[in-house]
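J.: Sharing a model prediction with you, sequence too.
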Amino acid sequence: MKEVTIRGQRVPSLMQGCMRISNLSETQVDALLHFDLEHGINFFDHADIYGGEGVCETIFGNVLKKQPALRDKMFIQSKCGIHRSETNHYDFSKDYIIECVNKSLERLQCGYLDYLLLHRPDALMEPKEVADAFDALYSSGKVRHFGVSNHNPYQIELLKTALQQPLEINQMQMSLLHTPMIDAGLNVNTFDSHGIERGAMTLDYCRLHAITMQCWSPFLYGMFEGNYLDNPKFPEVNQRLQELVDHYHTTKAGIAIAWLLRHPANMQVVLGSCNTSHIKDIIDASDIVLTREEWYSLYVAAQNPLP
């Protein structure tokens, strides 16, 4: 499997998203973890809200508790900052970040987090408070590395005015049918709506600053609107995917992942599937290197204009 580098640390280009493991038994999660590790996926993505209040972290932690030797074989990442209540909101205050991490560690039973990400921006964020929280978590050994999710360059720059630790990851939605970070760069100085910088040049910024991009929802279109693979709403892109499936002897999901990994931005892809057969097909396709012509043909087939 292709690997990428996060600030000198080699990690797999595919990572296991744990948002859906609340639908599995502990026995099924145990089987999923062993399958992943046996096939080179040793990076696991959590958030304190997945499955409800810590449900996914709890299930994962119960499996780890029974097999503590697994911990040293894994990179474990979690996210915090989304506050579920009667009025959902975001909270990057020092006390809340530390409280969330302590609860995540208690549920995950893993000793420390390899990576902690701030989960979506907080409009009321004070960089100094975040820095104080990160300092406390880092010095105590509870978190080794830090990052963000769904942040634009200026939000990251604002955080960096106070942080001592580097921000190493930015987790953003990206798929063949969700490409605003690419569209704006290809449609510079045009009147086409694709030239609007909805991604605020985040992709190029992360490349410039050695921040690893983690792509979530690699098979979805819109904001959780649905899967585009074999979806009759998108005949052109599915036809082109099928042509490449026939050429490379893989699956549409495999080609969709190869399309993301062909980009030179040092990306990781978060796999939300818990279906090991599906994951195996994607692993097998992850080393496919699409040609430039193939990559652009898929982009155009997804109804993205080239100027």
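T.: Thanks, I have the structure now. Here the structure is a predicted model, which is why all the values come from computation and not from measurement.

J.: okay, CA-based contacts and neighbour counts for the rest of this
T.: OK.

J.: Can you show me the helices along the stretch 151-300 of the chain?
T.: Assigned by DSSP state H, counting those that start in this stretch, the helices in the stretch 151-300 of the chain fall at 153-160, 180-186, 202-208, 235-248, 252-262, 276-285, 292-301.

J.: if you compare the ones you listed, which one is most tucked away?
T.: Each of the helices of the stretch 151-300 of the chain was scored by mean neighbour count; the highest is helix 252-262, a mean of 23, by mean count of other CA atoms under 10 Å.

J.: quick one on the thing from earlier: out of the helices of the stretch 151-300 of the chain, which is closest to residue 10?
T.: helix 252-262 (15.4 Å; CA to CA).

J.: Quick one: distance of that closest one to the chain centre.
T.: Centre-to-centre, helix 252-262 and its host chain are 15 Å apart (CA atoms, centre = their mean, to the nearest Å).

J.: out of the helices of the stretch 151-300 of the chain, nearest to residue 25?
T.: Closest to residue 25 of the helices of the stretch 151-300 of the chain is helix 276-285 (CA to CA; 14.9 Å).

J.: so what does that closest one touch, helix or strand wise?
T.: Here helix 276-285 is seen to pack against helix 252-262 when contacts are counted using 3 or more CA pairs under 8 Å, 6 or more residues apart in numbering; DSSP states H and E.

J.: ok, and here's another one to check against it:
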Amino acid sequence: MKRIKMGCTTLSIPAMALGIMRMNQKSVPEAQVAIQAAYDAGINFIDSADIYDGGKSEEIFGQAFSQMQIKREEMFIQSKTGIVPGKRYDFSKEHILHSVDEILERMQLDYLDSLVLHRPDALMDPEEVAEAFDQLQAAGKVRFFGVSNFDTAQFKLLQSCLSQRLMFNQLQFSLKHTGMIDFGMHMNMVDKPSVDRDSQFLDYARLHKVTVQAWSPFQYGMFEGTFIDNDGFPKLNQELQKLADKYEVGKNAIAAAWILRHPANIQMLVGSMNPQHIRDSAKGAKIRLTRQEWYDLYLAAGNYLP
């Protein structure tokens, strides 16, 4: 598995992480198979969130992982907080501290390697978040911190009050969600792709050594479905299959290789619980697409260049 530097540190993390949002749909033995498949492929990074089925995914993970032979220190385990289901976002100190305690209990852990704030809270008080982060770190409950779906200004605002460096920002990015790179290639144009909807965060991340974590790497829309083997995207699947045949892998590996080919050292979150899909996706970390192959995929996905 390809390794990348975590944020501004010298620590290395795998270029892929296993997202466990769908682990609630699995039995404990099935969850163990998925975790083991990821671990055997070099994916020793877990991404979760307290909102995933109201904590059920974390409960299943906790039961599964506690019975496995993998040592805790061999895994990097991350969770997210800040969304109150169906009601609001909440970055209050009280909510953050309480959520972490509940996450640790569900996942049967003593600490999280990373805590990520899940979607921006319009009522965020950066100083209050800083107090929560300091308390969590001092208590040994969280080692590192990050955010999810923050724009550049929101990221800067929070960072200005923290004693810790924010390591991550989770952002949607895939062959069918390319806004972070579209506007740069359509600079000085007036067409739809020229609109910057991500506040140039990818460039900011490269300048300030923030690790972007790409979620929904095989999805189109938000959660509408996968574009892999989807009849609605014939050109893209034809191109994926052509390269899959060339590199002797599956389409998931090629779609993953496309994300990892970007020089920003993006970490991709694999959300599948299918061991075969996990193993195939992991193979993408070993493939370095040519520039032409990368652009051929970009164009096959329905994008165009000025």
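T.: Right, received. Where do you want to start? Computed from a predicted structure; not experimentally measured.

J.: Just give the TM-score of the two.
T.: Scored against TM-score structural alignment, normalised by the length of structure 2, the superposed chains reach a TM-score of 0.96; 304 aligned residues with a CA RMSD of 1.3 Å.

J.: Tabulate the helices of the stretch 151-300 of structure 1 (JSON lines), appending distance to residue 100 of structure 1.
T.: JSON lines is the format used below for the helices of the stretch 151-300 of structure 1 (distance: least, CA to CA, whole Å):
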{"stretch": "helix 153-160", "distance to residue 100 of structure 1": "19"}
{"stretch": "helix 180-186", "distance to residue 100 of structure 1": "30"}
{"stretch": "helix 202-208", "distance to residue 100 of structure 1": "26"}
{"stretch": "helix 235-248", "distance to residue 100 of structure 1": "41"}
{"stretch": "helix 252-262", "distance to residue 100 of structure 1": "32"}
{"stretch": "helix 276-285", "distance to residue 100 of structure 1": "30"}
{"stretch": "helix 292-301", "distance to residue 100 of structure 1": "39"}
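
J.: who wins for proximity to residue 223 of structure 1 among those helices?
T.: Nearest of the helices of the stretch 151-300 of structure 1 (CA to CA): helix 180-186, 12.4 Å.

J.: Minimum distance to residue 173 of structure 1: which of the helices of the stretch 151-300 of structure 1 has it?
T.: Comparing these by CA to CA, helix 180-186 comes nearest, at 9.5 Å.

J.: Tell me roughly how far that closest one lies from structure 2 on average.
T.: Here the mean offset of helix 180-186 of structure 1 against structure 2 after fitting is 0.8 Å, by mean CA distance after the TM-score superposition for structure 1.

J.: residues making contact with that helix?
T.: For helix 180-186 of structure 1, contacts defined as CA atoms under 8 Å, 6 or more residues apart in numbering pick out 194-203, 304, 306-307.

J.: show me what contacts the closest residue in space to residue 187 of structure 2 that isn't next to it in sequence?
T.: Spatial nearest neighbour of residue 187 of structure 2, excluding adjacent residues (CA to CA, 6 or more residues apart in numbering): residue 194 at 6.0 Å. Contact analysis of residue 194 of structure 2 by CA under 8 Å, 6+ apart lists 182, 183, 184, 185, 186, 187, 188.

J.: and the two most separated of these?
T.: Taking CA to CA, the two most distant members of these are 182 and 188; they sit 12.0 Å apart.

J.: can you put the contacts of residue 194 of structure 2 in TSV and add distance to residue 174 of structure 2?
T.: Output for those, formatted as TSV (distance: CA to CA, whole Å):
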residue	distance to residue 174 of structure 2
182	12
183	15
184	16
185	16
186	18
187	21
188	24
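
J.: What is the nearest of those residues to residue 217 of structure 2?
T.: Distances from residue 217 of structure 2 to those, taken by CA to CA, are shortest for residue 182, at 16.4 Å.

J.: can you give me the strands for structure 1?
T.: Applying DSSP state E to structure 1 gives strands spanning 3-6, 9-12, 14-17, 43-45, 75-80, 82-83, 89-90, 113-119, 143-149, 167-173, 212-216, 220-221, 226-227, 268-271.

J.: among those, which is nearest residue 239 of structure 1?
T.: strand 226-227 (15.3 Å).

J.: Which residue, neighbours along the chain excluded, lies closest to residue 138 of structure 1?
T.: Residue nearest to residue 138 of structure 1 in three dimensions, not counting chain neighbours: residue 144, with 5.9 Å by CA to CA, 6+ apart.

J.: Surely that neighbour and residue 115 touch.
T.: Yes. Using CA atoms under 8 Å, residue 144 of structure 1 makes contact with residue 115 at a distance of 6.2 Å.

J.: neighbour count winner among these two?
T.: residue 115 (21 against 16; other CA atoms under 10 Å).

J.: That one contacts residue 142, correct?
T.: No. In this structure residue 115 of structure 1 lies outside contact range of residue 142 using CA under 8 Å: 9.8 Å.

J.: residues contacting the residue nearest in space to the middle of structure 1?
T.: The residue lying closest to the centre of structure 1 (CA atoms, centre = their mean) is residue 214, at 3.7 Å. Counting by CA under 8 Å, 6+ apart, residue 214 of structure 1 touches 169, 170, 171, 172, 267, 268, 269, 270.
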